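Undergrad: sharing a sequence plus its predicted fold:
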Amino acid sequence: MPLFAMRKESSPGTSPSAPATVRMVEVTDEHDGQRVDNFLFRLCKGVPKSHVYKAIRDGNVRVNKGRIQADHRLEKGDVVRVPPFRLPAPDAPRAVPPAEFPMVYEDEGMLVVDKPAGIAVHGGSGVAFGVIERLRAARPQAPMLELAHRLDRETSGLLMIAKKRNALLGLHRMFREGLGSKRYYALVQGDWVNDRQHIKLPLLKWTTASGERRVRVDREGQAAHTIVTLKQRFGRYSLVEAELRTGRTHQIRVHLAASGFPIVGDDKYGDDETRAAFARQGFNRMFLHAHQLTIPHPLTGETLDLHAPLPRACLQLLKTLESA
């Protein structure tokens, strides 16, 4: 008895490396009771699992003409519609490597990770893939994973990701209405004067001749508000906490630089000589870390107070400055 009984229906526009037709596969005794995802993995050897799960989510895989979930159990005599999966070409870009990141919080609606410095939150602008693509690759069965906000590539710390559409909309609404707070630690060049200071400078996006995105203080820009609190002095440097009251691109970086206190390691708005000096000591990043997130949960309204401690490299640098 054959493992699979097959019928065909035409499907134009498929890749030469893939079957040229949609296949209608009848389930035999051997696969009675098997999950449909495992059934497809065996039938479509070589096809990435993420492609299979996407086809199921998109409704391109059907059982007896009906949409199903990945954990649907097949019965003898069921007819499975199998779409023409494309196999990666030999010269295709490399697959996204799956990765999980340090988890700070997770429930059915959202998750919050502690993003390392040096990793973009998403692909684009010369970056093949970022946190969100790698998380999706690590969780191919997740129906949805969407960034709720952004962190710069060289900024570490708390990053929120929605797992449901209503959670994403709730987080976006929270940001629009200015609910909750996001606090960052930054090491700045200079001896910060005030214990607490409000910086309200409008910010305007612009593009350099080479196509690089930048932000500057400009009266034609959008209103921006950052509250800066002094945490510790180190002579020529200061550790401050910056609380965002608005969420403009590069807001903390530009507000601090425009106030005469650029962030250590900032390659866009900081001091090149200072960055090079710290790099020679082994500190090769920007000292900006999203350490606290206090928000109402987008689905329950419960207050979440989440924390991410300073990374080891930042703590070591502070110890070095203390002993200098």
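TA: Here it is on my side, so go on. Residues are numbered from 1 along each chain as shown.

Undergrad: when you work out contacts or count neighbours from here on, use the C-alpha atoms and nothing else.
TA: Fine.

Undergrad: strands of the stretch 151-300 of the chain, residue ranges please.
TA: Using DSSP state E, counting those that start in this stretch, the strands of the stretch 151-300 of the chain run over residues 156-162, 181-189, 196-200, 203-207, 213-217, 225-234, 237-244, 288-296.

Undergrad: could you dump the ones you listed into CSV with distance to residue 133 and mean neighbour count added?
TA: Shown next, in CSV, are the strands of the stretch 151-300 of the chain (distance: least, C-alpha to C-alpha, whole Å; neighbours: other C-alpha atoms under 10 Å):
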stretch, distance to residue 133, mean neighbour count
strand 156-162, 12, 25
strand 181-189, 24, 23
strand 196-200, 35, 15
strand 203-207, 26, 16
strand 213-217, 22, 17
strand 225-234, 30, 19
strand 237-244, 27, 22
strand 288-296, 21, 22
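
Undergrad: tabulate those (JSON lines), appending distance to residue 55.
TA: Formatted as JSON lines, the strands of the stretch 151-300 of the chain follow (distance: least, C-alpha to C-alpha, whole Å):
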{"stretch": "strand 156-162", "distance to residue 55": "21"}
{"stretch": "strand 181-189", "distance to residue 55": "37"}
{"stretch": "strand 196-200", "distance to residue 55": "48"}
{"stretch": "strand 203-207", "distance to residue 55": "39"}
{"stretch": "strand 213-217", "distance to residue 55": "36"}
{"stretch": "strand 225-234", "distance to residue 55": "44"}
{"stretch": "strand 237-244", "distance to residue 55": "40"}
{"stretch": "strand 288-296", "distance to residue 55": "35"}
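
Undergrad: alongside the first one, take a look at this:
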Amino acid sequence: MRVRVDDASAGQRIDNFLVRVCKGVPKSHVYRILRSGEVRVNSRRVDQTYRLQLDDEVRIPPIRLAEKAAEPVVPFGKPFDIVFEDEALLVLDKPAGLAVHGGSGVSFGVIEQLRRQRPEAKFLELVHRLDRETSGLLIVAKKRSALTVLHDMMREGKVRKRYLTLVAGRWLNPMQHVKLALHKYLTEGGERRVSVNSEGKPAHSIVRLLKRWQSYSLVEVELKTGRTHQIRVHLSHLGFPLCGDDKYGDFSLNKQLEKQGFKRMFLHAAKLAFHHPLTDQLIELEAPLPPELERHVVQVEQTEEKEYG
């Protein structure tokens, strides 16, 4: 098989390219055919670190695969709410309850559905992740060149991300920097968890108070680092668990909220600001609170006024 390298694959390492093109082929076999010289680029041998150039011709030898069980069909699903889009990237407003990608017991996620909805798209890759129960702004790259730059920007803290959350308790400070290192570990059941631990990786959140009542506070959290479950663990550790958080929250409170009809975690990726990876134009985006979160804030306000006046 001969494959001509297009914009979507230019700049990618040959080994990663082969893993993507030869779906289902074990990585060990991919490296074997590279080492043996069976894979040729422009009729020449290359090693696994070679980065493909636009219009390179890649020769891939015939590869036999053992028959596999049919992969689950990805449903078309409801079209996503696209907040921004151009030729290099798109930003969508992810609904709560949907994983960003398949794996770990999930057959499909946002990226698989998006590819199903856009069969003509040659390249669609996640730039970052959101927890399954978190709603809000999610960036998807449509070009590899944009993906590479955006990943660098993420690592360097050049993408400003702000979240809205409702927590249990009265948050007092108008603005507070939270700098607590976080450590990832697995529970006995094999579930991923995160805890505050001085030996963990540095994590920095900036919490701004938006509104508070006697029992709850609505806050905006700006992430200066992007650690797993950062907002949830930082706030829970300080005694302000997120409403509806089934991992780090107040479980008895969550049960009460469920009886009142609130059945998700209150965390929403509300704002993004970054310079376009290819044009350097400043992009500032905002996604309003989903209706179920807006309704819950109104319900809290009404309940607190009745109880405390």
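TA: Now that the structure is in, tell me what you want to look at. Remember, predicted model here, so these are calculated numbers, not experimental data.

Undergrad: TM-score for these two?
TA: Overlay of the two chains. TM-score (TM-score structural alignment, normalised by the length of structure 2): 0.76; 247 aligned residues with a C-alpha RMSD of 2.5 Å.

Undergrad: of the strands of the stretch 151-300 of structure 1, which is nearest residue 127 of structure 1?
TA: Nearest to residue 127 of structure 1, of all the strands of the stretch 151-300 of structure 1, is strand 213-217, at 14.6 Å by C-alpha to C-alpha.

Undergrad: contacting residues for the aligned partner of residue 254 of structure 2 in structure 1?
TA: Under the alignment (TM-score structural alignment), residue 254 of structure 2 pairs with residue 275 of structure 1. Contacts for residue 275 of structure 1 (C-alpha atoms under 8 Å, 6 or more residues apart in numbering) come out as 264, 265, 266, 267, 284.

Undergrad: rerun that using 6 Å as the cut-off
TA: Residue 275 of structure 1 makes contact with residue 265, according to C-alpha atoms under 6 Å, 6 or more residues apart in numbering.

Undergrad: now it: how far from residue 259 of structure 1?
TA: Residue 275 of structure 1 sits at a distance of 18 Å from residue 259 of structure 1 (criterion: C-alpha to C-alpha, to the nearest Å).

Undergrad: you'd agree residue 206 of structure 1 is up against residue 214?
TA: Yes: Residue 206 of structure 1 is within contact range of residue 214, at 5.3 Å (criterion: C-alpha atoms under 6 Å).

Undergrad: ok, how many other residues are close to residue 220 of structure 1?
TA: Counted by other C-alpha atoms under 10 Å, the residues lying close to residue 220 of structure 1 total 9.

Undergrad: identify the residue of structure 2 aligned to it.
TA: Aligned by TM-score structural alignment, residue 220 of structure 1 pairs with residue 199 of structure 2.

Undergrad: for residue 324 of structure 1, which of the strands of the stretch 151-300 of structure 1 is the nearest?
TA: For those, proximity to residue 324 of structure 1 was assessed by C-alpha to C-alpha; strand 225-234 is nearest, at 8.7 Å.

Undergrad: next one: the closest one to chain centre, how far?
TA: Relative to its parent chain, strand 225-234 of structure 1 has a centroid offset of 27 Å by C-alpha atoms, centre = their mean, to the nearest Å.

Undergrad: quick one: average offset of that strand versus structure 2, please.
TA: Mean deviation of strand 225-234 of structure 1 relative to structure 2 after superposition (mean C-alpha distance after the TM-score superposition for structure 1): 0.5 Å.

Undergrad: who's in contact with that strand?
TA: 195-200, 238-246.

Undergrad: matching residues in structure 1 for stretch 98-109 of structure 2?
TA: Taking TM-score structural alignment, stretch 98-109 of structure 2 hits residues 119-130 over in structure 1.

Undergrad: now do stretch 141-151 of structure 2
TA: On structure 1, the counterpart of stretch 141-151 of structure 2 by TM-score structural alignment is residues 162-172.

Undergrad: list the buried residues in the matching stretch.
TA: Neighbour-count burial for stretch 162-172 of structure 1, with 16 or more other C-alpha atoms under 10 Å as criterion, is recorded at 162, 163, 164, 167, 168, 170, 171.

Undergrad: again with stretch 279-289 of structure 1
TA: 283, 284, 285, 286, 287, 288, 289.

Undergrad: which one of these is nearest residue 187 of structure 1?
TA: Among the buried residues of stretch 279-289 of structure 1, and counting by C-alpha to C-alpha, the member closest to residue 187 of structure 1 is residue 287, at 5.6 Å.

Undergrad: touching, the closest one and residue 184? I think so.
TA: No: Residue 287 of structure 1 lies out of contact with residue 184 (C-alpha under 6 Å); the separation is 9.8 Å.

Undergrad: helices along the stretch 201-309 of structure 2, start to end?
TA: For the stretch 201-309 of structure 2, the helices defined by DSSP state H, counting those that start in this stretch occupy 230-237, 251-259, 291-308.

Undergrad: mean deviation of the shortest one from structure 1?
TA: Superposing on structure 1 places helix 230-237 of structure 2 at an average distance of 0.5 Å from its equivalents, by mean C-alpha distance after the TM-score superposition for structure 1.

Undergrad: which residue numbers in structure 1 go with that helix?
TA: Helix 230-237 of structure 2 lines up with residues 251-258 of structure 1 when matched by TM-score structural alignment.

Undergrad: count the residues that sit near residue 136 of structure 1.
TA: 21.

Undergrad: wait, a strand at it?
TA: No: per DSSP: H, G, I helix; E, B strand; the rest coil, residue 136 of structure 1 lies outside any strand segment and is helix.

Undergrad: name the element the residue most central in space within structure 2 belongs to?
TA: In structure 2, the centroid-proximal residue (C-alpha atoms, centre = their mean) is residue 129; its distance is 0.8 Å. Using DSSP states H and E, residue 129 of structure 2 maps to neither a helix nor a strand.

Undergrad: how about it, what's its partner in structure 1?
TA: With TM-score structural alignment defining the correspondence, residue 129 of structure 2 maps onto residue 150 in structure 1.

Undergrad: what sits against that match?
TA: For residue 150 of structure 1, no contacting residues are found, by C-alpha under 6 Å, 6+ apart.

Undergrad: hmm, back to that, so of the buried residues of stretch 162-172 of structure 1, which ones are in helices?
TA: Taking DSSP state H, the ones among these that sit in helices are 167, 168, 170, 171.

Undergrad: what segments of the stretch 1-150 of structure 2 are strands?
TA: With DSSP E, counting those that start in this stretch as the criterion, the stretch 1-150 of structure 2 has strands at 2-4, 40-41, 44-45, 57-59, 81-85, 89-94, 125-126, 135-141.

Undergrad: mind putting these into TSV with distance to residue 308 of structure 2?
TA: Converted to TSV, those look like this (distance: least, C-alpha to C-alpha, whole Å):
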stretch	distance to residue 308 of structure 2
strand 2-4	69
strand 40-41	73
strand 44-45	76
strand 57-59	71
strand 81-85	39
strand 89-94	36
strand 125-126	45
strand 135-141	31
